[in-house]
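quick one, what's the 3D model for this:
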Amino acid sequence: MRVTTVDRYAPEPGTFVHWTVRDDGTSIESPVPPSFNQLVHLVGAESGNTWLAAAFDVDGPLDRAALADAYRALIARHGTLRSSFVPTSTGPRRVLRPASVRLEEQPGTAHRSGAALRETLWRHCNDRCAPFAERAYLLAAIDRPDTATIVCAFDHAHVDAYSIAVVIEDLRLLYHGAEPETLPPVGDFVDYCAQPVEFRDDDPRVDGWREFFGDQGVVPPSFPLDLGLARGQSAPQAVELRRMLSAGETADFESWCRTNDSGLFAGLLTALAHGVRTAGGGDRTRLLFPMHTRNEPRWDTAIGWFTTNAPVAVDASGTITDSVRRTQFAVRTAIEIGAVPLADTLHALGGLNLQRSDIFMVSYIDYRRLPGARARNATHVSNTSTADDVQVWFSRSADGLALRVRYPATARARAVVLPFLNEVEQILHACAARGVLTTTGSSTAPAESV
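As a prediction, this is how the structure comes out:
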């Protein structure tokens, strides 16, 4: 899986085709409220579209009838694609739409330029994936004689990054002739949202969140280096895409982590924290990381926003070996703390006090373990907008470890973020080299010299 942003997406020229979804039945208002993630997203809808797209290649020319059938089956299979939201005076409300739909193919538009094709795709994603649209997604493709690309985009209210992998796998199977009933059983995300939440104010995990926030109130963490923005300011989003480690180097880095009784994610957080320390950001880096909530088999291949957040403070004092071991313990603790219902926890602590629109977070996904790994040229595409903080996504695939970072496009931010990422990359390579030596048993050099 390649992870990119729409401004960096570079499709080959071809004919852009898309379908309009028409309800074949009546809609009803649902008693199930938006989830916490959905509510936060919808309340901030005026700040711009936040959508995620899935793309993968098939043999050309495109079988448009087969793809339309696949799209209809995808909608019928996943409940969140049969729901939408409407704004009301009391907040967003959920609407349930019919499973039966008609897809109306729109006239194709031929593009001789990949850049012009990208602009067309970008415009249609923004138009169709509006948060309060009746069907907040785009169903499309790029037709070519030799290789066609299936591409579809969804408002973030209906998908997370894991869901993009699920979409690719479902469409790959359905397009190539799989009957819908042969796909793995799947639950409905609307049912997930309807589940009762168990919460107690005296849950000790709430104290973990309280300790994380400290005595400054419930203020989310920010990147600990100056980005050239005052409070309340934002800037156009800048994007940095890098291949940090090859497949072999990633395995070596993981070996180094395991030698130090840690997992790869703890190693990544440790490298980031040491990069922050080198840049003058201090020994302690506070951040959030998303973790999935697919805790039942029926959610494994469901589409929806199945994530919450966990808080961690990474201590980069001392050697990197000491740090990674501390970080592993901190990550395990954070996972336990993050399992407490977030909305209720924040309310119990006095309510969220947002200082910025964005939150400093670090995500990691191993796409080798997710559906869609066998799809050709599978790509996750995110929209771009404005930014006022740093957000980091690590992704592992058969090709190795990649990085996507969004940050505000200010001169100061560039002067800080890019050298910081260079330092993180150097740390990863140095630790990976230690992993090679540890695996072969040919060195006694201590890893703390990194």
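
C-alpha only now, for contacts and for neighbours.
Will do.

name the residues that touch the longest strand that the chain contains?
Residue-count comparison of every strand in the chain, with assignments taken from DSSP state E, identifies strand 235-246 as the longest. Defining contact as CA atoms under 8 Å, 6 or more residues apart in numbering, one finds that strand 235-246 is touched by 4-5, 384-388, 399-410, 425, 428-429.

tell me where the stretch 151-300 of the chain has helices.
Taking DSSP state H, counting those that start in this stretch, the helices of the stretch 151-300 of the chain run over residues 161-175, 189-194, 204-213, 247-259, 264-278.

Proceed likewise with the subsequent sequence, for comparison:
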Amino acid sequence: MLQVSVEDVEFAPGHIFEWQMVSAKRSLSEKPAQQLQTTTYNQAKHFAVAQGARSANDMISAYVAGTFEIPGVLDRSALESALLYFVRRHEVLRCTFQQLAGDLSCDILEPDDVKLELIDRGSADSAAELRAFLHEFFQKVDTLSWPLILMGAVIRDESTTVYFACDHLVTDGLSTPIAVNDIATAYAAFSRGHQPVLPEAGSYLTFSREQRRRSGSMGVEDSRLDHWKAFMARGGAFFPPFPLDLGVEPGCMYPTVNDAGMLLAADEVEALEARCRAADGRLFMGLLAAVGVSLRKEGGPDVYRGVMPVSERGRGSYAHTMGWFINTMPIEFSVAEGKSFAEIMGNVRAAFDEMQRHADVPFVKAWHLLAPVEYTTIRYWPYAVNFFSYLDFRKSPGSRNHAVWKAREHIWASRSNGICFWFHRNDAGLYMNSIFVDTPQARHTKAALGRTLTRTLETMARSGTF
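This next block holds a predicted model:
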């Protein structure tokens, strides 16, 4: 799987169809209130931000989307069955959300309570027209409106592009390969007259209840917050700032640039991974070390401070579940000049191990308890925050077919006040997708950092030095 802007993909033109999920019930609010279900802290915060933004007429469009290819002549009935199977399989996609009594709750439509309606969207006569359609269509996903997933296909005589987009309320970066695998696998089965056979999809609502049970009573004096408190004391802030100049004004939001490119080819990644293992580390630790060293080389500090998403799926049934299974945790380590590869790798490993010991503290809970009062109700992070994310798509469901399916993930946001990096690995190599503010200084900073990071990674892979 490749994470790339949908506007940078060369899709062949074709005829566009949408399958819209609708409720077979008379109303989306027929069940009594006592049957409403718990939501996660991420969902509650995300929904509240969307409500606040709409009230202030300050909406930011964003989506998490996916596309993949089906070769040959399409069995349209089998694809419709596969899409319906998919939304019935994952309860979070069938949830409706209500803000009641100060918190967010949800109701679940039963699998048989949803159906799909086919909409003919006409033809796209060029690749550019199709890219523009998909980008605009994906933006129709709305946190405050149901359904929270949009799906369709671009059908040609020789192939079909399946597309879908979700609101973050019901998805994360690892949900996209799950969706691709579910739909593609179900389509292959239905087209042969068989029923799909897939691993159990766990309940995101069960995960929500477990999270609330573990953390509901947490107060500001809880010892589980000690990691966050120490991080804040050393760095002086709850949100670690991105250390390089992006040319932004405090409190302002800007249009974004979304680009992606390869950092290392597959053989270079394998060489780097071997260096990391020899230093008793893992590839993502080496990548994180390289980011910290590169920031320092570009004028940043001797200590890397940032936040990084941590998957909460584990190895059970949640590994095949659509949902927002992501916590965000702080991490810091020294990248001082003169330290060896082994020393910095040791710093990263120790910092990661320490972070993992406290990873059961939900980010939103820590935010509300520990951040300055003026930051507890803000809609967006207050300034450019230092953010690091890494995914190895080779370990996701269906990865052996990603190249055949031409599986892609598309993440986008219309405005920002900073820069975010999503590093990802597939069979072809190591890539970086970044979304950053569209200012002259940010373009310069990102380009310079990208060059330094690439050189640093190449040197690490070649000689085990920085």
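
TM-score of the superposition?
Scored by TM-score structural alignment, normalised by the length of the first structure, the superposition of the two chains gives a TM-score of 0.91; 436 aligned residues with a CA RMSD of 2.2 Å.

picking that back up, show the buried residues in the contacts of strand 235-246 of the first structure.
Buried positions within the contacts of strand 235-246 of the first structure, assessed by neighbour count (16 or more other CA atoms under 10 Å), are 4-5, 384, 386-388, 400-410, 425, 428-429.

got the contact list for the nearest residue to Phe190 of the second structure once chain neighbours are set aside?
Computed as CA to CA, 6 or more residues apart in numbering, the closest residue to Phe190 of the second structure that is not its neighbour in sequence is Ala78, at 5.2 Å. For Ala78 of the second structure, the residues meeting the contact criterion (CA under 8 Å, 6+ apart) are 187, 190-191.

tell me how far the alignment partner in the first structure of Ala78 of the second structure lies from Tyr175 of the first structure.
With TM-score structural alignment as the criterion, the equivalent of Ala78 of the second structure in the first structure is Ala66. Distance from Ala66 of the first structure to Tyr175 of the first structure, counting by CA to CA, to the nearest Å: 6 Å.

do the same with Ala153 of the first structure
Applying CA to CA, one obtains 17 Å for the distance of Ala153 of the first structure from Tyr175 of the first structure.

Asp188 of the first structure -> the second structure?
Using TM-score structural alignment, Asp188 of the first structure lines up with Ser203 in the second structure.

max-length helix in the second structure?
With secondary structure taken from DSSP state H, the second structure has its longest helix at helix 440-463.

who does it touch, helix- and strand-wise?
Using 3 or more CA pairs under 8 Å, 6 or more residues apart in numbering; DSSP states H and E as the contact criterion, the neighbours of helix 440-463 of the second structure among helices and strands are strand 254-265, helix 266-278, helix 283-297.

coming back round to it: which one of the helices of the stretch 151-300 of the first structure lies closest to Ala339 of the first structure?
Comparison of the helices of the stretch 151-300 of the first structure against Ala339 of the first structure by CA to CA identifies helix 204-213 as nearest, at 8.3 Å.

by contact count, what packs against that closest one?
Other helices and strands packing on helix 204-213 of the first structure, by 3+ CA pairs under 8 Å, 6+ apart, are strand 307-315, helix 320-338.

ok so, going back, list the buried residues for the longest helix of the second structure?
Neighbour counts over helix 440-463 of the second structure (16+ other CA under 10 Å) mark 442-443, 445-446, 449-450, 452-458, 460-461 as buried.

same check, this time on stretch 320-332 of the first structure
By neighbour count on 16+ other CA under 10 Å, the buried set for stretch 320-332 of the first structure is 320-328, 330-331.

just stretch 259-272 of the second structure next, same as before
Of all the residues in stretch 259-272 of the second structure, those buried under the rule 16+ other CA under 10 Å are 260, 263-264, 268-272.

start and end of it, how far apart?
When the termini of stretch 259-272 of the second structure are compared using CA to CA, they are 24 Å apart.

burial count for the nearest residue to Phe223 of the first structure once chain neighbours are set aside?
With sequence-adjacent residues excluded and distances taken as CA to CA, 6+ apart, Phe223 of the first structure is closest to Phe360, at 5.5 Å. By the criterion of other CA atoms under 10 Å, Phe360 of the first structure has 20 neighbours.

aligned partner of Phe360 of the first structure in the second structure?
Structural alignment (TM-score structural alignment) places Phe360 of the first structure against Asn386 in the second structure.
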